[in-house]
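Novice: here is my input; please provide its structure:
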Amino acid sequence: MKKRQLALLCAASLITVALTGCRDQAVKELTPASSQQTISTTVQQAGEPFDFEVDPETFALTIMKDGIRMPASSPLPKTAVTNVVKEKDSIKWTYPGQVNVSIAKKNNYLDIHFDAIGAEQFQWPSVKAQSYVLPLGEGKMIPAEDTNWRTFLDDQTYTWSESFSMDFFALRNDPFSIVYVVTNKFNDEVHFDTSSSLQLQFTHAFPSINKDKSYGFRLYVTGNDPQQIVQPYKSYIEESGKYVTLADKSKDNPNIQKLYGAPQIYLWSESMITDRDVQWPKIRPLLSGTLGPWLIKLLSGLEGGSDEFAQVLKDIAKQNSLDAYQKRVILSALNQGLKLKDFYSPTVFPNPGSEAQKLIDQGIDKLSEQKLYDLNKLLLKSVLKDAAADISTWGQADSTDLINDIHKSGIQKAWIGLPNWADGLSNPPMVEAANKAGYLIAPYDSYHSIQEKPDPSWNTAFFPDTSLYDKATIAKKDGSKIAGFLQRGRKLNPTLAMPSVKQRVEGILQDGIGYNSWFVDSDATGDIYDDYSPDHPTTQLQDMMARLDRFNYFAKDKQMVVGSEGGNDYASGVIAYAQGIESPVIAWGDPDMRDNKNSPYYVGGYYAASGIPERYGKSVPIKPLYGKVYNDPVYSLPLYKLVYNDSIITTNHWEWGTYKIKGEEADKMLYGLLYNVPPLYHLNRLTWEQEKASILDYLKVWSPFHQQAVSQKMSKFAVLTDDRLVQSAQYGSDIKVIANFSEHEVKVDNDAIPAQSAVIYEGKQRSIFKAADNVKLLARK
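Specialist: Sure thing, here's the model as predicted:
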C-alpha cells in the first residue's frame, strides 16, 4: 500500500507528554517458552502507566516505560503541520487539507483521534514488533521473522471488519506489549508488508456517503501475557455495555442451555423418498409411462437439467434390472420433482386421492411450502402405488430413526443443523423427533445473495418481491453491483430486506414446524458494505445494524436460539453460537483446494445426488503452509475465549468439521477440550455408523466438561514447554485442562500427560482423553 503524499505548511518540534498514575502491583510477563514455566495470568487492571512522546511532523509515537523506549508506530515522511496545541495531558495538530489529530491522556491509555478535513483515506499507524498478537479467528501469536507467516501474509491486504474477530491488535515486544483498541471498525484495511520482517500498516477510508469522518484508537501498555493483552479490550467491551453472557441470554430463552455440552451436527437427510422406500422392479415400468417424461420436462428448466435422467430412462428400457448409478439418478429426479410447485398435472396424476384433492382444491399457489410437499408426496404415491412404501415411512430411516439412534446412544444434547429449511418442512416427524430428544434443530438460512430468477437448488437466494433485485442490491462507488456468492446474482442490502425476511420466516413457520434454533449465514462474518446506490445509500454501520436487527428478530420475536457464520464480535450480544471462529474457511482462492479435482487437496464439490457432499464429508490432507498458519497450536492463542467464553459458543466453519482434515483429527479433538469448543460433525446413516465409536468416546469426556466450562470465564492460560506443544487453560477456579499436542509424554507438576492427550481436572477429579487412541476408532474408508 503506497504512503500518501501530504502537502503541508510548516514544521513542529518533538513533543513529549507523560502518562502517569499509581502503579498497580506488577504483573509478570509472558515467560519465554524455553524457561518451561507457566504463564502468570494475574491481571489487576486494563493497562499499566507509561510515558509517551510524539513528533507531529512524522507522527512517530514512542512509548517509555521503566527506562525503556519502544516505538508504537513507524515514522511517516516528514511533513509540515499547523495548529499545534500542547496542553498538560494532550496534544493536537493538523495536517492541512488532510486530517486533524488529537492525542489525549485518559487514565491508563492514550485516546488517539482523527478527523478528516479533506482526506479520502489516511494511513496510520504503520508498526513493527518482535511478534504480533492478532484476533484472526480465535487468535494468533505471529513472530515477525516467522517464514510461514511471512510467506502466507506477503503483500496481503485484509478488510478489518471481516478478517479480525475483535477490534484490537497488539505489538508484543520484550519486555512489554502495546495494545491498539480500534474504536471505529468500519472502512479499515490492514496491509502486511514482509519486505523486511513482518510489518503492519493500518489505513482508514472516509467514504463520501458517510458523514462520520473520524477514526481512532485507544493505546494501552500491558505485560506480554495474552490475558493481560486482551484485558484492555475486554474492559472496553464491558464499559460499552455490549457484553452479554450466555446466562443473561438464556433468561430470555432457556433453550440456549441446550447448547451446553452439545456437539454441533449437520444432518444430511434431504431426500423425501429413498432407496429403502421403493421396490425397484415395480418402479421401472411406471417410469416409462407419463411420470418419466413429465419429470424430464419439469427438470429441463433447472440447473443441471434432465439430460442424465433422460438417458437413464432410455437405458433401463432395454434392461431387466437397474444398477446403483441408475437408481441414484432416478431417486434424485423424483426428489427434485417433489420440491417443485409445478409438480401437479391432472394428466400425469389423474387419480390423486381424496386427501390430495382437498389440497388441490385450495389452490396450489395458496398452499404453504409444507403443504405443497405433502401434496406432492401424495401425488407421487398415487402413481407409484405399491411400488413405494407408505408415505409415513418415506425417508424416516435416514432422518427420524437416525436422530432417535443418536439419542439412544447416549448423546443427551445436540444442535442439529439442516442444510435447508425445506428438509424439515418436507419431514416434520424428523423435527419433532429432535425436539422430543431435547435437541436444538435449526434450518440454514441466508440473506446474503439474491438471484434474479428462482432456483430450487438455491432457494435462499430468491425472494417473492422481485423488485429487490434491481432496487435493493448493493452498488460500488462506480455504480456497478456487487456480485453475490460464487459471483452469481447480487448482494442484498440488509437495510431493505426485513419485510422479505419476515415473509420468508412466517411462511416457513406457518404450519407449526418445530424449529427451535435458526442459523443465519454470513451475518456475523463482518462481510459488510457501503452501498453507493443513489436511492438507498447505506454505510457499513447501517449495514451492520440491519444485520443485528435481523438477529434480534429471530432471537427476540421468534424465540430462536440464533447462530451465524463467522462470529465477529459485533454480533456477540445477541447470537448464542458461531461457526467459523475456530476454523474459518481455509484457502478460498487456492485452485488446488477449490477447482482442481485431480489435486489431493481438493476439498470437494457442493452437490451430491445423495449422501453428504464432498465439500463437507470428504476427508482431505491440507497443504503444509495452511496447516501451519491455521491449525498449528504453536501459533494459537485463546484471545476470543479469554474475552467471550461465557458469552458465545464458537466452533469450526461447517466446511472444516472435526474430521475434515486428514491426519489432524487428534489435534482437533485436543483443541476442542483445551479451548472449550464443540465438535462439528456431518452425519447421515452411513457416516454415523462409521464415526459413531469415535464420536461417543470423545463426547463421553467433552460433553460434561463443556457443560461446566461454558458458563465460566477462561481465567488462565499457559504454555508449558519450550516447543509450545503443551498448553493449559483454566475455566473459573476449579476446571483446568492440560493438552499435550506432542508425540511424547510430558510431566507437568509431577503429573504425566501422555502424548496426544488431554487431562481434565475438575476439583479433585481427573479424567484423561487419549486422542490418538480415539482416531483409531474411526471406521471410515
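Novice: drop to CA atoms for contacts and neighbour counts, all remaining ones
Specialist: Noted.
Novice: buried residues, stretch 76-92. List them.
Specialist: Residues of stretch 76-92 classed as buried by neighbour count (16 or more other C-alpha atoms under 10 Å): Leu76, Thr79, Ala80, Val81, Thr82, Val84, Lys86, Ser90, Ile91, Lys92.
Novice: over to stretch 459-474?
Specialist: Residues Asn459, Thr460, Ala461, Phe462, Phe463, Leu468, Tyr469, Ala472, Thr473, Ile474 are the ones in stretch 459-474 that count as buried (16+ other C-alpha under 10 Å).
Novice: returning to what we had before: a markdown table for the buried residues of stretch 76-92, including secondary structure and distance to Ile256?
Specialist: Supplementary listing: the buried residues of stretch 76-92 in a markdown table, determined by DSSP: H, G, I helix; E, B strand; the rest coil; distance: C-alpha to C-alpha, whole Å:
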| residue | secondary structure | distance to Ile256 |
| --- | --- | --- |
| Leu76 | coil | 50 |
| Thr79 | coil | 56 |
| Ala80 | coil | 57 |
| Val81 | coil | 55 |
| Thr82 | strand | 56 |
| Val84 | strand | 54 |
| Lys86 | strand | 52 |
| Ser90 | strand | 47 |
| Ile91 | strand | 48 |
| Lys92 | strand | 48 |
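Novice: now the other sequence, so there's something to compare against:
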Amino acid sequence: MKKVLLSTSALLLLAGACTPDKPNGSNTGNTPINNPEKAFTVDVDPSTFEITAIHDGKEETISKAREAEAVENFEETNKLISWTYPESELEIEIHQEDKFIDVSITSLAGEGIENEVSFPYVAGEQLILPIGEGKRIPKDDQDWKTHLDHEMDMNDSFTMPLYGSEKDDYSILYLPENTFNNTIAYDTEDDIEFNITHEYPTINDNKTYNTRIYVAENDPVDWATIYKNELLESDNFTTLAEKAKYVPDIEKLYGAPHIYFWNDQYLDDHSVDWKKLKKKVDDPIFAWVATLIDEHSEDSGDEFIQVLESLNDEEYVTPFQKTAILNGLNFAIQLEEFYDAAVFPDGKAPNDNQNEQERYATNKSLLASVLKEAVSPVEDWGKETSTEVLKDMKKEGIDRAWVGLPNWVNGLMQPDMVKYAEDAGYLVAPYDSYHSIHETPDISWNTATFKDPALFEEATITKKDGEHVTGFLGRGRKLNPTLSLPSVKDRVEGVLAGGIQFNSWFMDTDATGEIYDDYSPTHLTTQEEDWTARLERMEYLAKEHGLVVGAEGGNDFASEVIAFAHGIETPVIKWGDPDMRENADSEYFVGNYYSPTGGIPERYSKAVPIKEEYKAIYTDPTYSIPLYKLVYNDSVITTHQWEWDSLKIEGLETERKINEYLYNIPPMYHLDANSWEDKKETITTNYQTWSAFHEEAVQQPMTDFRVLSDDRLVQSTTYGESLTVIANFSDQDFQDDDRTIRANSAVIIDGNHEVKIE
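Specialist: Alright, predicted model coming up:
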C-alpha cells in the first residue's frame, strides 16, 4: 500500500521559487534570516515506513524501508496521514507544515511497559553529523567505517539536534524535537548508514517522539540556517551580547586566549631557605605532617620522613628531595585537622567558623610560625610561580585572557594572584565538578567530596538493572543532578565566602550530553530532568553570582546559559586506545594526570603525534564543516577540550593555528612558570593578530562558509558583512582571483585590509 502524501508547495513563496538566498551578513544574530528550505512532496509506504522526498521531479529517500509490518487505522487528508502498528504498539502521524513535514511516533504500550521505535534510517552520498563542530562524511570512507563501529547515545555524540544526508541533487535534514533516549546504530558493512532508535522508558510520561524533516541544498550554510531560524522563531537563541546584560564580564572573553594555569605548590622552592630548613628536620612539625599524610592520603608518611632524614647525607638538597618535602607540606596545610597546640606553640588557634579561604591562611601562618626564618613571609609564598607569571604575561601584551585554575584551592591558597588577574582585566575561574561522588572524603579529589554523607547512598544514579552508575575512572558513583543544587550552593558560597575575586566558573561535564535516566525508586529521574537540573545549577552561577560560566562539551542545550565551552573544536581523542592511555612506552602515550613538581601534568604538557587513522576523525579539515559556528558563533565561544590544547598534537601546530582563525577559535594553552618562558614568544606573537580578529568576529554571526578547492583543503569563512578568512591547509599555493594564499597559511580579509597568518 503506497500513497502519495502531502505537498510542501507553500514553501515556494517562502523560499523564493526554491532558490535560496545566501545570508548577506546583515543579520544581527537574533532575527530569522532568509529561508533556504525547498518545496517537496513525499511518498510513504506505511507497511515498511519508507518515506521518499520528491523535489523538482527528483526522488530521494528520507527513511529507508524496514521490515514490513501489519497496518491498521490508516487515514489520509491533505495535511495529515496516520496509521498504527498493532504488533509494535505504535501510532504514526505525518503532518504537513509550512516549511517541513513532522513525523510523530507515539507509543501505545500500556503503563509500565517499555517500547521503542527505529526511525529514521538514513543514507546518502555524504552524512551530515553534528559531531563536534560538524562533519561531512563520505559514505564509503574507511576511517569513519572503523570509527563508527558501535552504538552511540545521541546526546553524548551530537552537539546539536541536527543531522542529515547529502543526496545527488539535494539534502535531507532531520531535526528531532528532543534527543532524549535516542541511540544511533551505524551500519558500515557496505556504505555508512545509520538508524535512530528511540526508547520510551517506563519512568517517562512523554510517549511521543517527533522529528521535523526538511529538504535543502547540499550546503552547510543552509542546514545551519534552517536550524537557527527554528531557534529564533521559538525564542531559544541568546547572543553573547544579551548574556552580557546580566553578566557584563562576558565581554572580557572577546579576544581572550584560554589558559589553564598550574600552581599547585603554594609553598614553593623560591620561598624556602633550604640550608636553614635542613637544621629543622627534628622539629615536631615534620612528624605531624607525616601523621597527616598517613591518615588522609594514599601516600606514606614514612617516605616523607625518610626524605627528610636523607637531607643530612647530602651537601645540597636535590630536586627530588625538594619536591617530596614541598608536596608533603602543601598537602598538610589544606587539612582542617592541621592545627595541633603541641605542634604550634606560638601559632594562633583557628576560629571554629572559619571559611575555607581563612583556613588556608591560618594553616600557612601556623606552618610559618614553626619554620620561621627557613621560609619567606607568607604573603610571598608561591608568588614567583603564580602572580609574577601573570604580571609578565600582562607586560608582554596579553591584555585579555581566560585563566582557568585546576581547582578552587589554587585560588584560595593565593588570593592575591586571583586579585591581580581580575585587576589585570583577565577572567579567572576554578575548575569544578558535580559528576562523581566518593564514599570516603579525599582532598586530592575534592570535587567528588560532599559535606552531606547521605548523598552517596541516597542521591546517586541507578541503572535499570539496579546497579549504580560508576564515577569517573571507575571510582565512586555519579551524583544525580536533580539532587545536587543544595550541594552546589553550599560549595560555591563556601568558596566565595572569603571574598576571593573569581569572576568566572568552569563546570566539568555539564554540557557534554552525558545525561541519565535514574531508576532509583526514591528519586526516579528522566534524562530531561537530569538535563534541566544541569542548566539550573549553571544558571545559578551566572545569575546569582554574576560569574562567566563555561562547561566541558558545549552541547547546544546549554547554549542559553554558558558563555564558553571546552571540547567542541577538539574533543577527547580516542579514549579507549591503550597506546594513548596505558602504554607509557608508546610514542602516542598522552601522559599521566599527576605532576610531582606541582606544575603541568604530563597529560597536558607533553606534545604527542596523532595516529594516522584518527586524523580523519579529529583533525583533517576536509571532513569538517562549521555547523556549530554557523549557528552559535555569537552565542557560545568554543575551543578545545583541555587535554588537547593548541600545542598538544605534535606536527599539527600550524594546521591547528590556521583552523583557529578559520573557525574563530580561542587558542588554548597549559602554562606554569617554566612553560611560560618556553612558549612566551609563540603565544605573544600569535596574540597580536588573533586577539583583535576574535574580538571583532565573535560579536557577529558566521554568515558564510565555502570550500574553494576540489580537495577541500582550501576553505573560507565570513563573519558579519565583510570579515573573511581564507585558509589553505594544502602544501601547494592557492590562487584566489588576484590573491595568492600560500601553502599552510591563512589570510584575514577585512574590507581593504589583509593580514597573513603563517
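Novice: before we move on, the earlier item: distance to Asp315 of structure 1 and secondary structure added to the buried residues of stretch 459-474 of structure 1, as TSV?
Specialist: TSV is the format used below for these (distance: C-alpha to C-alpha, whole Å; DSSP: H, G, I helix; E, B strand; the rest coil):
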residue	distance to Asp315 of structure 1	secondary structure
Asn459	32	helix
Thr460	35	helix
Ala461	36	helix
Phe462	36	coil
Phe463	39	coil
Leu468	44	helix
Tyr469	42	helix
Ala472	47	coil
Thr473	46	strand
Ile474	48	coil
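Novice: can you name the two of these that sit furthest apart?
Specialist: Using C-alpha to C-alpha, the buried residues of stretch 459-474 of structure 1 reach their maximum pairwise distance at Asn459 and Ile474, which is 19.9 Å.
Novice: so how far is Lys489 of structure 2 from Met538 of structure 2?
Specialist: Remark: distance between Met538 of structure 2 and Lys489 of structure 2 (C-alpha to C-alpha, to the nearest Å) = 11 Å.
Novice: the more surrounded of these two?
Specialist: Between Met538 of structure 2 and Lys489, counted using other C-alpha atoms under 10 Å, the more crowded position is Met538 (26 against 14).
Novice: pull the contacting residues for the aligned partner of that one in structure 1.
Specialist: Here Met538 of structure 2 is matched to Phe551 in structure 1, going by TM-score structural alignment. Going by C-alpha atoms under 8 Å, 6 or more residues apart in numbering, Phe551 of structure 1 touches Val520, Val562, Val574, Ile575.
Novice: from the residues you listed, which land in strands?
Specialist: The strands, defined by DSSP state E, take in Val520, Val562 from these.
Novice: quick check: Lys408 of structure 1 vs Ile441 of structure 1, distance?
Specialist: As judged by C-alpha to C-alpha, Lys408 of structure 1 and Ile441 of structure 1 stand 17 Å apart.
Novice: tell me which of these two has more neighbours.
Specialist: Using other C-alpha under 10 Å, the more surrounded residue of Lys408 of structure 1 and Ile441 is Ile441, with 29 against 11.
Novice: and that one, what element?
Specialist: Assessed by DSSP states H and E, Ile441 of structure 1 sits inside strand 440-446.
Novice: what span of structure 2 lines up against that strand?
Specialist: By TM-score structural alignment, strand 440-446 of structure 1 lines up with residues 427-433 in structure 2.
Novice: returning to that earlier point: chain center to the helix or strand that contains the match of Met538 of structure 2: distance?
Specialist: Using DSSP H and E, Phe551 of structure 1 falls within helix 540-552. From the chain centre to the centre of helix 540-552 of structure 1 is a distance of 17 Å (C-alpha atoms, centre = their mean, to the nearest Å).
Novice: ok, now stretch 446-466 of structure 1?
Specialist: 22 Å.
Novice: go on, stretch 222-231 of structure 2?
Specialist: Stretch 222-231 of structure 2 sits 22 Å away from the centroid of its parent chain (C-alpha atoms, centre = their mean).
Novice: could you do stretch 421-434 of structure 1 as well?
Specialist: With C-alpha atoms, centre = their mean, you get 25 Å for stretch 421-434 of structure 1.
Novice: go on, stretch 160-179 of structure 2?
Specialist: With C-alpha atoms, centre = their mean as the basis, stretch 160-179 of structure 2 stands 23 Å off its chain's centre.
Novice: could you tell me where it falls in structure 1?
Specialist: Stretch 160-179 of structure 2 corresponds to residues 166-185 in structure 1, going by TM-score structural alignment.
Novice: list the buried residues for the matching stretch?
Specialist: Buried, per 16+ other C-alpha under 10 Å, within stretch 166-185 of structure 1: 166-174, 176-183, 185.
Novice: next one: stretch 543-554 of structure 2
Specialist: Buried residues in stretch 543-554 of structure 2, defined by neighbour count with 16+ other C-alpha under 10 Å: Gly546, Leu547, Val548, Val549, Gly550, Ala551, Glu552, Gly553, Gly554.
Novice: ok, and what's touching that stretch?
Specialist: 159, 246-247, 249-250, 502-513, 538, 541-542, 561-568, 571, 638, 641.
Novice: buried ones among the residues you listed?
Specialist: For the contacts of stretch 543-554 of structure 2, buried by 16+ other C-alpha under 10 Å: 159, 247, 249-250, 502-513, 538, 541-542, 561-568, 571, 638, 641.
Novice: which ones among the residues you listed are found in helices?
Specialist: Secondary structure defined by DSSP state H assigns Met538, Leu541, Ala542 of these to helices.
Novice: where's the second one relative to Phe261 of structure 2, distance?
Specialist: To Phe261 of structure 2, Leu541 of structure 2 is 22 Å away according to C-alpha to C-alpha.
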